[in-house]
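[1] please work out how this folds:
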Amino acid sequence: MNGDPVTTTLSAGPLLLRPWLPEDVPALIEAYRDPGMRAMLRTQVTDEAGAEQWLRVQQEGRESGSRFSFAVVDRDLGGEPVGNVALKYPAPGSGSAEVGYWTAAPARGRGVAALALEALGDWAFEAFAGDGLMRLELLHRLDNEASCRVAEKSGYGFVEVLPARPPWPLDGHRHVRVRAGGAR
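    Down below sits the predicted model:
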């Protein structure tokens, strides 16, 4: 792997993808106030204690190498986080990992999620090339048409419909992005 993934930052146009910081608590709480976002996510953040716990989980994931979550900062919108992208990385040699994201309401419809996911994927394929990472999967609920558009815009082609199973009450989609030269 190239560099230190615990402190890695990425740049994509006006976006900065950086580790989450303790001073991001107010922006995190505000983002989770959006009913649309809450409806699509399993984890809920409702107060300062919940936000601090969420930040601890992200930090622990980076330190253990199991999850690399980035605050998405739009420098054109003042420098506060407007989203999150995450790489959920399984054991080296498995060949695949999952990505996830959310975008705060004020940043939606501006291409932030697609640009951030593309940067995350580029980084993941480079950083984990030595571990054999060849495939990234993006999963979303069937009724989340916006996530379908984001997946396609950021290079994740539709692969299949997934049947509902706990904790997801509805069917979903699996989208895949393959490393250049890899098989789908």
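[2] use CA for all of it now, contacts and neighbours both
    OK.
[3] hey, where'd the strands end up in the protein?
    Chain-ordered strands for the chain, with DSSP state E as the definition, fall at 10-12, 15-18, 67-74, 81-88, 96-103, 135-141, 157-162, 172-178.
[4] contacts for stretch 15-27, please.
    6-11, 48, 51-52, 55, 58-59, 69-75, 80-82, 112, 116 (CA atoms under 8 Å, 6 or more residues apart in numbering).
[5] likewise stretch 73-88?
    Counting by CA under 8 Å, 6+ apart, the neighbours of stretch 73-88 from elsewhere in the structure are 14-18, 24, 27-28, 31, 66-72, 97-104, 106-107, 112-113, 116-117, 120, 124.
[6] centroid-nearest residue for this structure?
    The centroid of the chain falls nearest to V85 when counting by CA atoms, centre = their mean (2.4 Å).
[7] for it, give its distance to E126.
    When CA to CA, to the nearest Å is applied, the distance between V85 and E126 equals 17 Å.
[8] here is the second sequence; please produce its structure so I can put it next to the first one:
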Amino acid sequence: MRTALAAGGLLLRPFRASDAPALIEVHRDPVLRRYVRDRVTGPDEAARWLETEDRGRREGARYSFAVLAEGVLVGQVVLKRGAPGGAGSEVGYWTAAAARGRGVAPRALAALTAWAAETFAADGLVRLDLFHEGDNTASCRVAEKTGYPFEGLVPAAPPRYPLDGHWHSRPVGATG
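    Below is the predicted model:
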């Protein structure tokens, strides 16, 4: 299984302990904090976050990639695999403030989508789902640009999900 991916000038690779300072810095952005569920504000939280991502990869349930441009952390993409052999998985992403509007999220998501199909289609993966807060219009544009059409609304589930969300989905192997 490949663990490093290239995407139009970006490098996607598993997170490392050395990413902690950059992760903390990226999480200072109020827009990012508005949409992510697990915030990283200091070294202890960064260490826990990194361990959670590493454990998810080891267990085959969560494949998180640091997105780097010229060696700088500019985002994250993640495949939440769930049950091995399951038909569906969820994808997610975030982009650092300084990298927004530069096509980072669509390029990284396209690479993750292709990797997921290549890696897990033979194991039964047939669908990739993407969820985001309903007021996150940038995520909606990224999803649609990357071939994840809007499927419907997801009701709010406060306090973790205070607003209705959007559900996007695409079949594995679809182009877009």
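[9] work out the TM-score between the chains.
    Here the superposed chains carry a TM-score of 0.95, computed using TM-score structural alignment, normalised by the length of structure 2; 174 aligned residues with a CA RMSD of 1.3 Å.
[10] picking up where we left off before, trace the residue nearest to the centre of structure 1 over to structure 2, please.
    Mapped onto structure 2 by TM-score structural alignment, V85 of structure 1 lines up with V77.
[11] G173 of structure 2 touches A117, doesn't it?
    Yes: taking contact to mean CA atoms under 8 Å, the distance of 6.1 Å between G173 of structure 2 and A117 places them in contact.
[12] which of these two has more residues huddled nearby?
    In this comparison of G173 of structure 2 against A117, neighbours counted by other CA atoms under 10 Å, the higher total goes to A117 at 20 against 16.
[13] got a PyMOL select line for the buried ones in the contacts of stretch 15-27 of structure 1?
    Typed into PyMOL, the next command selects the buried ones out of these (criterion: 16 or more other CA atoms under 10 Å):
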select buried, resi 6+10+51+52+55+58+59+69+70+71+72+73+74+80+81+82+112+116
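[14] for the counterpart of G8 of structure 2 in structure 1, what are its contacts?
    Correspondence of G8 of structure 2 to structure 1, assessed by TM-score structural alignment: G13. Residues counted as contacts of G13 of structure 1 (CA under 8 Å, 6+ apart): none.
[15] relative to F158 of structure 1, how far out is G13 of structure 1?
    Taking CA to CA as the measure, G13 of structure 1 and F158 of structure 1 are separated by 26 Å.
[16] what does V82 of structure 1 give?
    In terms of CA to CA, V82 of structure 1 sits 26 Å off from F158 of structure 1.
[17] again with A91 of structure 1
    Between A91 of structure 1 and F158 of structure 1 the distance, using CA to CA, works out to 24 Å.
[18] try W123 of structure 1
    If you go by CA to CA, the gap between W123 of structure 1 and F158 of structure 1 works out to 21 Å.
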